[in-house]
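J.: predicted coordinates and the sequence they were generated for:
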Amino acid sequence: MKALTFKRYGKTPEIGLTETARPRPAPHELLVEVHAAGLNPIDTMIPKGTFKPILKFEFPATLGSDLAGVVIEVGSGVTRFKPGDAVFASVFDLGTGAIAEFAVVPESAAAPKPINLDFVQAAAVPMVGLTSWQALKERAGLLPGQKVFIPAGSGGIGTFAIQLAKYFGAHVGTNTSTANVELVRSLGADEVIDYKKHAFEQVLSGYDIVLGTLRGDAIEKSLGILAKRGKIVSLVGPLDAAFARTRGLGFVFRLIFALMSRKIMRLASKRGVSYSFLFLRPDGAQLAKIGQLLEAERIRPVIDRVFPFEQAKQALDYLAQGRAKGKVVVSLK
């Protein structure tokens, strides 16, 4: 089968379409014929070796974390799905990839594809949907009436997280460029900062939660807009010692991550707020709940561009430019 793979970490990972062996499902896995694969910023970072100590791959490694497709075979222990079922899933952090003609998916990570979405729309959802749910609901404990700041509201995670936060009853603030102000307002954003005109840290205040989605000094600047006992849940780092413990990493990594996050932890403590780093956990049950919201049209996927499978490498290059409004998806059918 064909798959988008990379052969090594570093500046020359040799990303391209290659012929690889068709996978076979283990007892609790599904073999899915992939109709579409959603791209995420981490897909452009993995080949560089950014997460080499954390994510384990065998080379050549298939890229991609999100997929939607049709089950063609099930393992002997599978009970919830059968051949012919349309599913969507995230296979992030499972040692496999999604940008391929076929992919194995643990039954626990899969959910029925929402009936009102086509495969391209469904493939745009898993990582941003699960990340938003786990960050806002699980980690931050978002409550109705609380104020949450979601930077880069027109991006892949932003367009979904704004809608989910509104569903949970939050007051949502975001920042974006002039051209995207109306888009984020249409998704439910209450307070929109045009970053070409104003710095968010000079305008916003009294927020309960910040979803950290921007690298650089944006996380530190976010501290100033939080109310007492506010929370920053970062998706981009710095990594912290709690994350190392969750991963079962040894003392050396716990020490390294503690040092990496020492400054932000100290600054957060001085302001009476908390900081934590979140890594997505594939979860079919959560994805099924998100699917119900999609079917009820409480949330809609926002897609910037769809690339054919033959241009999957170009799709990654386009995503890396950081200008997409919503998600970038590769269509295999």
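T.: Okay, I see it. Residues are numbered from 1 along each chain as shown.

J.: CA only for contacts and neighbour counts going forward, please
T.: Fine.

J.: list the contacts for the closest residue to residue 305 other than its chain neighbours?
T.: Spatial nearest neighbour of residue 305, excluding adjacent residues (CA to CA, 6 or more residues apart in numbering): residue 328 at 5.2 Å. Neighbour list for residue 328: 38, 39, 40, 124, 303, 304, 305, 306, 307, 315, 319 [criterion: CA atoms under 8 Å, 6 or more residues apart in numbering].

J.: here's the one I want to compare it with:
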Amino acid sequence: MKAVVINAYGGREELKAIEFPKPMPREHEVLIEVYATSINPIDWKLREGYLKERLPFKFPIILGWDAAGIIKKVGAKVTEFEEGDKVFTRPATTERGTYAEYITADASLVAHMPKESSFIEAAAVPLAGLTAWQCLVDFAEIKKGDRVLVHAGAGGVGSMAIQIAKAFGAEVIATGSSKSQSIIKKLGADHMINYMTTPLTEAIDEVDIVLDTIGGDSQEKSFEVLKPGGVLVSIVQPPSQERAKEKGVKAGLVWLEPNGEQLATLAKMIEEDELKPLIAEVLPFSEDGLKKAHELSETHHAKGKIVIEVKKEEDK
């Protein structure tokens, strides 16, 4: 099978298309023919070597954490799926990722694709959607009426978070640039703060939940707009526990845990028009396509998810 791998940490030039052995599913796994995958910042951070201590993989590493496709084989103990099912997944952490024509995944981490969704739309959901869900629902325990601040609302996680928060009946404020204003409004945010022209602390206060997707100064300023008893949840760096104690808030870093049941919940939200993936660009499954995708992601300015089309839907 074709796969795009890295054989050393470094720049985009390390991405190489090669022939790689096709995996075979274990008894609790399924074999998925991948029709689409997508790009996340963790891809190029791992490629650069920033995460080599936390994720000490062996080369060659196949990057990628999202997949949508068709089940081609089921393990002996898999009962909830069968060959031909359209599914999507965020597989377990492994050096064998989703930049490949075939992957295996534990059945517990797989869900049926939303009805009427394309493979491209489904591939944009798993990592970003699960991250937003676990930040807002699991960690922050979001409830109706909460005021929620989402940093970088037009990004992959931010765009999912806005919609999930609205589905729970929250009031949502999102940050972004003037170029993101129409997108953020379309996603359902009640208010937008232009971070380029308006200081956060002058625009808002008394927030129940802050989802930090940026870190640094944005995270520091976020403490100042939280009400006592509020929650700051980050996906980029651990918030200061000293500052959290001082402000009387809960703060923490969420590292995504793959979860098929939660993915099925997201699929249901998509079917009920409560959630729609925001697609920034679709690129081909090739060395050049992956290099371009990483380049776009590294700008931090992509509006939504960058998707890689591995196989065209009409070819199934």
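T.: The structure has been received and is ready for your questions. For clarity, every value in this text was computed on a predicted model and none was experimentally measured.

J.: need the TM-score between these chains.
T.: Laid over one another, the chains give 0.94 as their TM-score (TM-score structural alignment, normalised by the length of structure 2), with 309 aligned residues with a CA RMSD of 1.4 Å.

J.: ok so, going back, so which of the contacts of residue 328 of structure 1 are in strands?
T.: Using DSSP state E, the members of the contacts of residue 328 of structure 1 that fall in strands are 38, 39, 303, 304, 305, 306, 307.

J.: which of those residues count as buried?
T.: Buried by 16 or more other CA atoms under 10 Å: 38, 39, 303, 304, 306, 307, out of these.

J.: could you check how far the counterpart of the fifth one in structure 2 is from residue 233 of structure 2?
T.: When the structures are aligned by TM-score structural alignment, the residue of structure 2 matched to residue 306 of structure 1 is residue 282. With distances defined as CA to CA, to the nearest Å, the gap from residue 282 of structure 2 to residue 233 of structure 2 amounts to 30 Å.

J.: ok so, going back, could you check how far the residue nearest to the match of residue 306 of structure 1 when sequence neighbours are not counted is from residue 35 of structure 2?
T.: Closest residue to residue 282 of structure 2 in three dimensions, ignoring its sequence neighbours and counting by CA to CA, 6+ apart: residue 307, at 4.7 Å. According to CA to CA, residue 307 of structure 2 and residue 35 of structure 2 sit 11 Å apart.

J.: what residues are shared contacts of those two?
T.: Residues touching both residue 307 of structure 2 and residue 35 by CA under 8 Å, 6+ apart: residue 120.

J.: compute the number of surrounding residues for whatever residue of structure 1 lines up with residue 188 of structure 2.
T.: Structural correspondence for residue 188 of structure 2 with respect to structure 1 (TM-score structural alignment): residue 188. Here the count is done by other CA atoms under 10 Å, and residue 188 of structure 1 has 20 residues near it.

J.: and what of residue 59 of structure 2?
T.: Burial measure for residue 59 of structure 2: 13 neighbouring residues, criterion other CA under 10 Å.

J.: which element is the equivalent of residue 285 of structure 1 over in structure 2 on?
T.: Under the alignment (TM-score structural alignment), residue 285 of structure 1 pairs with residue 261 of structure 2. Following DSSP states H and E, the helix or strand that holds residue 261 of structure 2 is helix 260-271.

J.: which helices and strands sit right next to that helix?
T.: When contacts are defined as 3 or more CA pairs under 8 Å, 6 or more residues apart in numbering; DSSP states H and E, helix 260-271 of structure 2 packs onto strand 110-112, helix 126-133.

J.: change it to 6 Å
T.: Here helix 260-271 of structure 2 touches strand 110-112, going by 3 or more CA pairs under 6 Å, 6 or more residues apart in numbering; DSSP states H and E.

J.: who are the contact partners of the residue nearest the centre of structure 2?
T.: Nearest to the mean C-alpha position of structure 2, by CA atoms, centre = their mean, lies residue 128 at 1.8 Å. Taking CA atoms under 6 Å, 6 or more residues apart in numbering as the definition of contact, the neighbours of residue 128 of structure 2 are 156, 157.

J.: try it again with 10 Å
T.: Contacts were defined as CA atoms under 10 Å, 6 or more residues apart in numbering; by that measure residue 128 of structure 2 touches 39-40, 65-66, 90, 155-161, 256, 277, 304-305.

J.: ok, residue 206 of structure 1 next?
T.: The contact partners of residue 206 of structure 1, by CA under 10 Å, 6+ apart, come to 146, 147, 148, 224, 225, 226, 227, 228, 230.

J.: can I get the residues you listed in a markdown table including secondary structure, distance to residue 31 of structure 1 and neighbour count?
T.: Formatted as a markdown table, the entries for those read as follows, by DSSP: H, G, I helix; E, B strand; the rest coil; distance: CA to CA, whole Å; neighbours: other CA atoms under 10 Å:
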| residue | secondary structure | distance to residue 31 of structure 1 | neighbour count |
| --- | --- | --- | --- |
| 146 | coil | 42 | 16 |
| 147 | strand | 42 | 24 |
| 148 | strand | 39 | 28 |
| 224 | helix | 48 | 17 |
| 225 | helix | 46 | 20 |
| 226 | strand | 45 | 27 |
| 227 | strand | 47 | 17 |
| 228 | strand | 48 | 13 |
| 230 | strand | 43 | 22 |
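
J.: which pair in these spans the largest distance?
T.: For the contacts of residue 206 of structure 1, the farthest-apart pair by CA to CA is 146 and 224; their separation is 16.7 Å.
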